[in-house]
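In: Just to be clear, the model below is a prediction. Sequence and coordinates:
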Amino acid sequence: MTDRSGSLLELLEPLYHDHPAWLEERRAIARMIDDAASTRSSILRAIDAERARQPAWFGAPDMIGYSFYVDRFAGDLAGLRDRLPWLEQLGVRLLHPLPMTRSQAEDSDGGFAVADYRAIEPALGSLEDIRVLAADLHHRGMALAIDCVLNHSARDHAWAQAALAGDKEKRAYYRIVDSEGEVAAWEADLDDIFPDTAPGNFTHEPRLGGWVWTSFYPFQWDLNWSNPAVFREMLGVLLFWANIGVDIFRLDSAPYLWKRRGTASRNLPETHALVAALRAGLDAVAPGVALLAEAIERTADILPYIEPVTGTRAAQLAYHNGVMAALWVALATGDGRIVGDLVRDTALLWPDTAWLHYLRCHDDIIWSALNGQVKPDELDRISDFYAGAGGFADGRRFQARSGAAPSTVGMLASLVGTEGPAAVGRYRLLLATMLALPGMPMLYMGDEIGLPNRADTSGLKDARWLHRPWMDWDRADAAAVGNGPGADWLALTRRLIAVRSRFPALDAKALTAVQNDTVGLLVVERGTGGETVLLVANFGDAAQAFPRAGDWIDAIDDRPIGVTIAGGTVVWAVRDV
């Protein structure tokens, strides 16, 4: 064995040194690291070396992500490869198919109840299809992101089934408590994630003789990360997929890994240490592979996943759900300053980190991300607004934790007014603003053609399926030739992405300065010297004075900017030389 696992084991030692199996697990982890390193292909090692020269490669101006369900977008993995030209023409360089691993046989929470971490859902294809897809993407200068569901497995998983059958080793892979009293003691400090559809955090399993921890749904059993065998198993999953060709792992449910009595068991220091250890394990084998933390929390609680105060390398990317929610708040209130405040206050300093920015995704808009920045009654009003209370939006309310504003579900197009010039104008305001902020942008399937909410919502057990429609390829094909209701959306999306790719000032690591002194107006300067781009977004109704002297051109439309910026409009201003 080599010493390539040394830094990883140092990070794990404080977590596991008292565990009776730790010495054995140390040796097993070191062997696994060596085996994975020896089998990494020369092609993938070359990609690692190239990315070492550009550590924030995912933040390049032309790096645009696209998130989707494979079956709803293209049927299966073979169909997805057939649709790559569409994504290339859109300007996408990173594909994020939502969970593709084999999932629970019945309800699987959209694939997030994983029954086999190393197998593909049979209806989608095979492992070989993933190898071929990854190689094809790399040949095209594109990249692949996949989900790694860290917090829980499906009840259908072989580990859980072995535990149900009496296997003591696999029983220790899960958090199981013996009595209702112990359940109550834990619950006193825990939140309900799905209070309407899955209240509580424990599920009674008679065959286990106790209650298994189920933070999300009863069929999703929380893994016991205080057991070093679980760490070994899950790091092994990351290394397995990294050697197939995956470029980014989305660490699903990252905040929930470590549990401690008397706390909310979210965002604990031990959890941050685990993420850092996963990073160290990848660094030993596949250093060019990035980690994306899915921590839908207050911004202050997200920062330790990406730039921890310990200085330890952790995830390179994290969802900036605060900025996402703030953009929707700005649209509803007519004041963009909240976005500027967040951008200014969450500047990242390390050379290999970036925020992931987005407008919509497969999940709900969680307004509690802005607790402490927006008053609770205002968040309630905004939640009502996007649920259709007297405005242009056609979303729905979604369950919320106690004391929080209900979340919002709905496709982007439906939330901005569904169709017509006004809706497209709001889309332009949001998309152009998001694309100019410091970070890596991620689009959501169908937003580029203004795809509205699902028409058939009968029998939905989970309201989030409202914004998980099937891709409308008739609408898309018509839009591609300038016809139909999706044409303006597609033309705008392609234009913005193409223009963005030309400006080094819009790299995630380019300097950023926020001017936030005018009600309604968001002003963000990107880059330095002659390479600057000035984002000016007027979320209000009234025209505002352009905040700079001299002659400027809007790079989006390649036309001069006047002395004012009309209400509800946005420009990427560059100096007219």
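Out: Sure thing, it's come through.

In: use CA for all of it now, contacts and neighbours both
Out: Fine.

In: now the residue lying closest to L521 once chain neighbours are set aside: how far from L430?
Out: Leaving out its chain neighbours, the residue that sits closest to L521 by Cα to Cα, 6 or more residues apart in numbering is N538, at 4.7 Å. For N538, the distance to L430 (Cα to Cα, to the nearest Å) stands at 11 Å.

In: Neighbour count for those two, which is higher?
Out: Set side by side, N538 and L430 show more neighbours around N538, with 32 against 24, by other Cα atoms under 10 Å.

In: in terms of contact, does the more buried one touch G568 like I think?
Out: Yes. At 5.4 Å, N538 counts as touching G568 under the criterion of Cα atoms under 8 Å.

In: Now do the contacts for the residue nearest to L521.
Out: 334-336, 520-522, 544, 565-570 (Cα atoms under 8 Å, 6 or more residues apart in numbering).

In: Was I right to think A145 contacts G245?
Out: No. The pair A145 and G245 fails to qualify as a contact (Cα under 8 Å) at a distance of 9.6 Å.

In: Please compare the first structure with the one that follows:
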Amino acid sequence: MFRRKFLTTALATAVALSISSLYGSAYAANLQPTQPKEDWARDSVIYQIYPRSFADSDGDGIGDLPGIVSRLSYLDKLGVDALWLSPFYKSPQADAGYDVADYRLVDPMFGSNEDFERLLKESHARGMKVIVDLVPNHTSDEHAWFQAALKAKPGSPERARYIFRDGRGENGELPPNNWPSVFGQSAWDRVPGEKQWYLHLFDSKQPDLNWENPVVRAEFEQVLRFWLDRGVDGFRIDVAHGLIKEPKMADLVIEEGRENAGALVGPMWDQEGVHEIYRSWRKILDEYPGQRIMVAEAWVSPRERLAQYIRSDEMDQAFNFDYLMTQWDATAFKNVIDSSIALTTTVKAPTTWVTSNHDVVRAPSRYGYSLKDQGKYALPGNGIGPNTPQPDEALGLRRARALAMLTLALPGSTYIYQGEELGLPEHTTMEDKYRQDPMFLRTKGEEIGRDGCRVPLPWKADAPSFGFGPSNKTWLPQPASYAGYAVDRQEKQSDSTLNLYRNLLKLRHEHRLGDGKLHWVEADKDVLAFDNGDIRVVINLGEQTAALPSGSQVLLSSEALPEAGKLPASTAVWLKR
């Protein structure tokens, strides 16, 4: 999408006044700068903010909403179309905010509801949409509903909001079935002194809701309206494939050596009943002015089932995890690009392109391994620790820069995870004593977890906490190497990764690549080339130098080209056709 402020002040005011009569002046103020109803999400560049690690305003070592507001000009200059905020709700933070205790209240560690409304208003004033995370599969165990359920009797309405079952065995001493938690160990915890157990597909402090209960459905419809009334532009739906469980809740058939196989497939995932829920939500979003979107975090198999989540009466987008997990190989990338476009075309939905997020090893570290080792050491969620063979940092960065040029030239919507525009690597040598991910804790370190990709960002190379906040505190330690990736240093370097991203996004918007079409061009082995509008993209995923088309006009390259007409290994270019 060509994100420019094409509304004049007078027109924006007129729009706001008309909305004010329907929804109130405060609501209109938040909506004033946004555009009338349009399909903005089809080709947008969406920037993921992990609030606790983006910018800290008060020096407590944890990022917050005022910190985000202070950096909105940076995001505007980067050229993104929308922001996606990971959870900022009231939470005991057992899983970094994905354990929600109050869906309508900003956690004091992040600020206040007023701080959020200011963030929303100032983002909209810059032409940026705002998407918030919704976590409907489970609540925190400190949520008022779950506390009431623990105090109530088996069979009570309070317990019916969650999934409680009697245990097996003579005295209920065994869990109701063998379902594993995604984070390791059993997915069931026993209520003290009872035969009943409650289901938690993630941490024990994240009890699963019972989505067969109309009370649960009604509550979340009101939560949607609460944030829509404040002007949010959409929701990223956490664990979108997990809300409905197979009614019989039979044991999972687990193959030997795949004890945690239920983390992705099984009777707890991708049940047909989830689609009824999302159709009802679609109707709610469509009641509001402008386009309000839903984005599915859905891990499904076979992958063709993903199309069901993005039919016209359900969600607008689904994360393309197949693309994210693709290894550094030309054939693999071509296949996943072709299959992704073909899949979304069947339901006339946009394709999304994702290379990093808060749950996976950062791309520069993931691609710093050989093809063999990449598939062994850099799997999503597994993390990289000090005892893991370390990636080649320089190689990984080179490949990540080339991959950015490939990704941002593809038609559809693209996601950028905070720090990706800096080429930020994983913190691969973090000591165990600092780790907080429940995946690490519940597996006793067998799974390194996701802390390494969540480390606070570096803004100033020579400042305490690298400018993350006014003190030297950070909730996770930053490696010394982050100084070299700091924003202030990169802004002064014309060939920095930050300036590469700024130039890529500028050209992407100017040439409307997100709204374009891909046409493959014949290329050498290990090289991909395609046209999108008047841009030709060439990326060399091999280890040998490749030839560029004769007479090529290079608009941008991921690395310096030492020899005219030649494309070095792990390098990409955009050419003017």
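Out: That came through, no problem. These numbers were taken from a predicted model, which means no experiment stands behind them.

In: circling back to that earlier point, and A145 and G245 of structure 1? which has more neighbours close in?
Out: G245 (27 against 24).

In: helix, strand or coil for the residue mapped onto that one from structure 2?
Out: When structure 2 is aligned by TM-score structural alignment, G245 of structure 1 is paired with G231. Judged by DSSP: H, G, I helix; E, B strand; the rest coil, the three-state class of G231 of structure 2 is coil.

In: And the one 10 residues further on, by the same measure?
Out: Recorded secondary structure, H241 of structure 2: coil (three-state DSSP).

In: and it, how many neighbours does it have?
Out: H241 of structure 2 has 25 neighbours, counted by other Cα under 10 Å.

In: What's the match for it in structure 1?
Out: Residue correspondence to structure 1 (TM-score structural alignment): H241 of structure 2 is matched to P255.

In: who touches that match in this structure?
Out: Applying Cα under 8 Å, 6+ apart, we find P255 of structure 1 in contact with 266-268, 271, 295.

In: From the contacts of N538 of structure 1, list the buried ones, please.
Out: 334-336, 520-522, 544, 565-570 (16 or more other Cα atoms under 10 Å).

In: quick one: D507 of structure 1 from T493 of structure 1, how far?
Out: Distance, D507 of structure 1 to T493 of structure 1, by Cα to Cα: 18 Å.

In: nope, G141 of structure 1 is what I was after
Out: Distance from G141 of structure 1 to T493 of structure 1, by Cα to Cα: 20 Å.

In: Specify which residue of these two has the higher count of neighbours.
Out: T493 (21 against 11).

In: ok, and the closest non-adjacent residue to the aligned residue in structure 2 for the more buried one?
Out: Aligning on TM-score structural alignment places T493 of structure 1 opposite Y501 in structure 2. Nearest residue to Y501 of structure 2, sequence neighbours excluded (Cα to Cα, 6+ apart): E421, at 5.9 Å.

In: Run through the residues that contact the aligned residue in structure 1 for the one you found.
Out: In structure 1, E421 of structure 2 lines up with E448, judged by TM-score structural alignment. Shown in contact with E448 of structure 1 (Cα under 8 Å, 6+ apart): 486, 489-490, 493.

In: So which residues make contact with stretch 72-87 of structure 2?
Out: Residues outside stretch 72-87 of structure 2 that contact it (Cα under 8 Å, 6+ apart): 1, 3, 44-51, 97-98, 122-123, 126-134, 236, 501-502, 505-506.
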